[in-house]
Structure formats: C-alpha cells, structure tokens
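> Next comes the sequence, and after it the predicted model I'd like to discuss.
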Amino acid sequence: MRPLKNVTCWECKKVFQGGAALKSHAKAKRHKWKRPKSITVAAFTETVAIPTATGATIVSSGSAGTVAAQNKPASSLSLRPLYCPVCSVRHETWDGLSIHYSIVHATSPWKPCSVCQIFVVDKQEHYRQSPRHPKCTACFDGFEDTTELQKHLAGRGSCDVCNEHIVPPVTMDEHYRLSLKHPKCGICSKLKDRDELEMVPSVCVHFCCSSLKPL
C-alpha cells in the first residue's frame, strides 16, 4: 500500500496525510484548503452609485461599505491622481490623500485602509472579509497586518479545534483536559489535537504506545 502524500491547507498551512484528512479539516474549520484561482477585494462587493465628480467608487459588502479612491493597481498610484471621496480634492499619492482625509474629515464615518487603499465604514468587518488581511485561526478575527495579528496572539494560547483563545491563568494542558473536543489517551491521560488524531488515528503522540479513547 502506497503511503499517503502530505498535503497542506492553503489557509492555515497545517500539513495532513492524504486529501481526505485535509478536506475533513477544511470542512470543520471552514478553511480554503486549496489556493483560489484569483484573489480580489472587489470579489465580495456590490457597486453603488456615487457622484462622478469625485472620481471614486462606493461599494458595499453586507452592512459594511467601502470606497475605492481609484480603480487601479497600487503600482500605478503615482501615475494618476486620487480624489477625496468626500470633498473631491485631488492628491497624487495615497499617503497624501489619507493624511488629508484624517485631518480634514476626521469625523467622517469612512476610514482609510492603507493595505487595500480604499475607505471602509467598519474596519474590523473589512479585515475579516478581505483576503489581503491576515486572520486569526482561533477566533477568525482579521487584522491590518501580521504585526497586529502577532500582538493579538501574544500572551495567550490558541486552540484551532475549539476556535477559542486560552488566556492565563488557564494553561493549554488544562484546556485539553476540560474540553470534550480533545481525545484522551487511556494510559497516560494526556490529550491531543483532533487534527493530529486525523493524521495518526491510533498512535499516542506521548509515546505510551496505547490507543486513544474515542470522542
């Protein structure tokens, strides 16, 4: 019997033995297990009318809308001017536009996203929906960049099986012992991750050579 090929989840980068284990993981975690053919922020948006004088486009995604300063790649921002979506003042760069907006229109409900170079009403919702922003695999919150994600994860444990953070003084071992979602070794009483169980269903990772109790 040929050994199963190692495959990697595109979204969380975990490695599994065989496609069946990967697909089961992706279904349980709601992860995209293979790389999408194309990734665009506008894929989940719907265009709404805006006065043409601004040179901008307003789009909405559920209850959280976005305003694109220009419909063009970021690499061409220096080649064409940008217009403020509120007062239509022209700027040559995104940095200039965002500084102007933060000073002149500080009370506006729209907030600039420097990564996507658009304006959004709800930044947290935008971070969760946009594929250009990193996500926490435990609580599914999105963040502006990897630095902000690391700040979110600092000082706490994360359980991708239970989709929750483990905050001190509770330890990961205590969480494994109390949670019914983690299988338990009948000999050493230690617990393991469900994903590891899918990869090695009958071997205890603590090397006690015993079978695992069923969930």
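All right, it came through fine.
> rest of the way, CA atoms for contacts and neighbours
Will do.
> Would you confirm that residue 166 contacts residue 176?
No: Residue 166 is not in contact with residue 176 according to CA atoms under 8 Å; the separation is 10.3 Å.
> shared neighbours of these two, anything?
Common neighbours of residue 166 and residue 176 are not found (criterion: CA atoms under 8 Å, 6 or more residues apart in numbering).
> Number of residues surrounding residue 199?
For residue 199, the neighbour count with other CA atoms under 10 Å is 16.
> Skipping adjacent residues, who's closest to residue 58 in space?
Nearest residue to residue 58 in three dimensions, chain neighbours excluded: residue 67, at 4.4 Å (CA to CA, 6 or more residues apart in numbering).
> Quick check: which element contains that neighbour?
Per DSSP states H and E: residue 67 is located in strand 64-68.
> elements contacting that strand?
Strand 64-68 is packed against strand 57-61, strand 118-120, with contacts defined by 3 or more CA pairs under 8 Å, 6 or more residues apart in numbering; DSSP states H and E.
> Mind listing what's buried along the longest one?
It stands for strand 57-61. The neighbour-count check on strand 57-61 (16 or more other CA atoms under 10 Å) flags 57-61 as buried.
> Go through the residues you listed and name the one nearest residue 111.
residue 58 (13.0 Å; CA to CA).
> The closest one contacts residue 68, doesn't it?
Yes: Residue 58 is within contact range of residue 68, at 6.4 Å (criterion: CA under 8 Å).
> Take this one as well and set it beside the first:
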Amino acid sequence: MAAHRRDPRRGAAGRQDPLRTRRAGCAGRTCGHPELYKFLVSLHELSQSPGQKAQVVSALDAGNAIADRNTEVLSWSEYRRFEWQGNLEDAEVVTYTTADGEKVTVSKAITPELFASVQEIGLSRYTLEQRADDGREVAGADTYVAEHDIAFFGWPEEFGHGVIQFETKDGKKYVVSEFENKEMYDRVAQMWSDHLKGGDRIQTLRDNTICPISTRSICWARAAARRRARTTSSR
C-alpha cells in the first residue's frame, strides 16, 4: 500500500495556503498574471517584517487607506503632510495626507517603487521646510527668477533630496525643490554646473564648502567679491 504524502501547499489543518499555491504554480515572469504574483510576493515579504507589518496593521486600525499596486504618485501640491517613525531616510512605512484629507499609508514591502518615490518627496519637503525655517523664502510652483537676476547659488548636493538655494541681486534668499518647481531648480543647478565648467572648480568648492550655513550669506558675499575681482582681472 503506497504511503500517503501530504501536499506541502496545505497547512496542518489540510487547508490550502493560497500564497504558497500561487508561488508554487508561478515561475516568475512565466506566470499568467505577473503583477498579481509580484503583489502576493510583496505581501509575503511584509509578513516577514514584523515591525513594518505592525505599522501597516496600526494604520488599518486607524482607518488609513493602504497603498497598493494601483496607487499612483501624486503631484507636489496634493501632498499636505507626511508621517513616519524614526528617521525618514530609514523608514519602511510612510503615511501621507492628501489635499482632500485622506490618509494613505505606503509600505516599502507592498509597493517598493511607490514607497521610494513618496519617501523622496517627503524628504524633499522636510529639507525645504528646514531651510525655510532658517529664513529663506520657498520658491513655489509659480516663482520665476531669471538667470541674470540670480547673484549667488548653491549646488545640488549641498542639502540633497532635490533642494537647492539661491539669492537674487536685490537680496532675496530662496530655497526651491525640484518636485515643486523643477524649472527653477534646473535653472539654478545648471548655473552651478556651468560655473564648474568655467575652470574655477577648486576655488568655487572652497567658496561654498568652508562656510557654515549660519554664516553662509557673509561667506557668499566675500566669495562673490573674489569672483568679480577675478572676472574683472581676466577681461
């Protein structure tokens, strides 16, 4: 009499595990529903991360919507607030509030691509707010400053997360995010890039990196005077 072999896809009570059944019958991209398979694998990964799972469960209990594979990245103006635990750069779960007041929780395990986008937008907003607290005006979506009106400019890596600062000839100090005003951000970043290509890279780096943020305006004024002197002498 042949020995009975238990189907490994069934649990102790004999019920079939839908996740294991799907994984066993789907060989990666050969599966008939690759997106569904990918989503089920994400749910499995979530179950393997107790801390992340606990945050998602807590969000569900609070009535938050949980982002899934159909959730799209919103425009900058549609995000009103971001919440996370610990350091945002290390967070695995981020909750955002929309302009309509809806709270949506995004999990790194469930929707990794969406999470990466939302996390970076959150980091950019947080960085922008920190710089605004230092006394700079946020260059919003409708802010336009021509290149010839910009006196001093920062560089993309100074703050990171798509945030750059600049000052106008009339003394206004701005900070801008590429997620809110990409045209303005690109203009300032290009000025920095063009300046480096001008052959004064070492001095430029010294002008911009030896000054602490608290005294950056004074340092920039001195650096600008040196650059103007070098420009005049080279004519």
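Received the coordinates, thanks. All figures in this text were calculated on a predicted structure; none of them were measured in a lab.
> Fetch the TM-score of the aligned pair.
The TM-score (TM-score structural alignment, normalised by the length of structure 1) is 0.25; 102 aligned residues with a CA RMSD of 6.2 Å.
> moving C-terminal of the strand holding residue 67 of structure 1, what's the next helix or strand?
Downstream of strand 64-68 of structure 1 (by DSSP H and E), the next one is strand 82-83.
> Packing partners of that following strand?
Using 3+ CA pairs under 8 Å, 6+ apart: strand 82-83 of structure 1 touches strand 90-91, helix 94-104.
> Could you rerun that using 7 Å?
Judged by 3 or more CA pairs under 7 Å, 6 or more residues apart in numbering; DSSP states H and E, strand 82-83 of structure 1 is in contact with strand 90-91.
> What distance do you get for residue 20 of structure 2 to residue 40 of structure 2?
Distance of residue 20 of structure 2 to residue 40 of structure 2, given as CA to CA, to the nearest Å: 10 Å.
> sorry, that was for residue 203 of structure 2
As for residue 203 of structure 2, its distance to residue 40 of structure 2 is 54 Å (criterion: CA to CA).
> Settle it for me: which of those two has more neighbours?
A direct count of neighbours by other CA under 10 Å for residue 203 of structure 2 and residue 40 places residue 40 higher, at 18 against 14.
> Secondary structure element holding that one?
Short version, using DSSP H and E: residue 40 of structure 2 is in helix 34-47.
> buried residues in that helix?
By neighbour count with 16+ other CA under 10 Å, helix 34-47 of structure 2 contains the buried residues 37-43, 45-46.
> can you list these in CSV and add distance to residue 231 of structure 2?
Formatted as CSV, the buried residues of helix 34-47 of structure 2 follow (distance: CA to CA, whole Å):
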residue, distance to residue 231 of structure 2
37, 61
38, 58
39, 58
40, 62
41, 60
42, 57
43, 60
45, 58
46, 58
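> quick check, nearest of the residues you listed to residue 132 of structure 2?
Nearest member of the buried residues of helix 34-47 of structure 2 to residue 132 of structure 2, counting by CA to CA, is residue 46, at 36.4 Å.
> So the closest one sits against residue 56, correct?
No: in this structure, residue 46 of structure 2 is not within contact of residue 56 by CA atoms under 7 Å, at 9.1 Å.
> measure residue 124 of structure 2 to residue 114 of structure 2 for me?
Distance, residue 124 of structure 2 to residue 114 of structure 2, using CA to CA: 15 Å.
> What is the burial count for residue 202 of structure 2?
The local packing of residue 202 of structure 2 (other CA under 10 Å) involves 9 other residues.
> same thing with residue 123 of structure 2?
Residues within reach of residue 123 of structure 2, counting by other CA under 10 Å, total 19.
> on that earlier part again, who's more crowded, residue 124 and residue 114 of structure 2?
Neighbour totals were compared for residue 124 of structure 2 and residue 114, and residue 124 leads with 22 against 19 (other CA under 10 Å).
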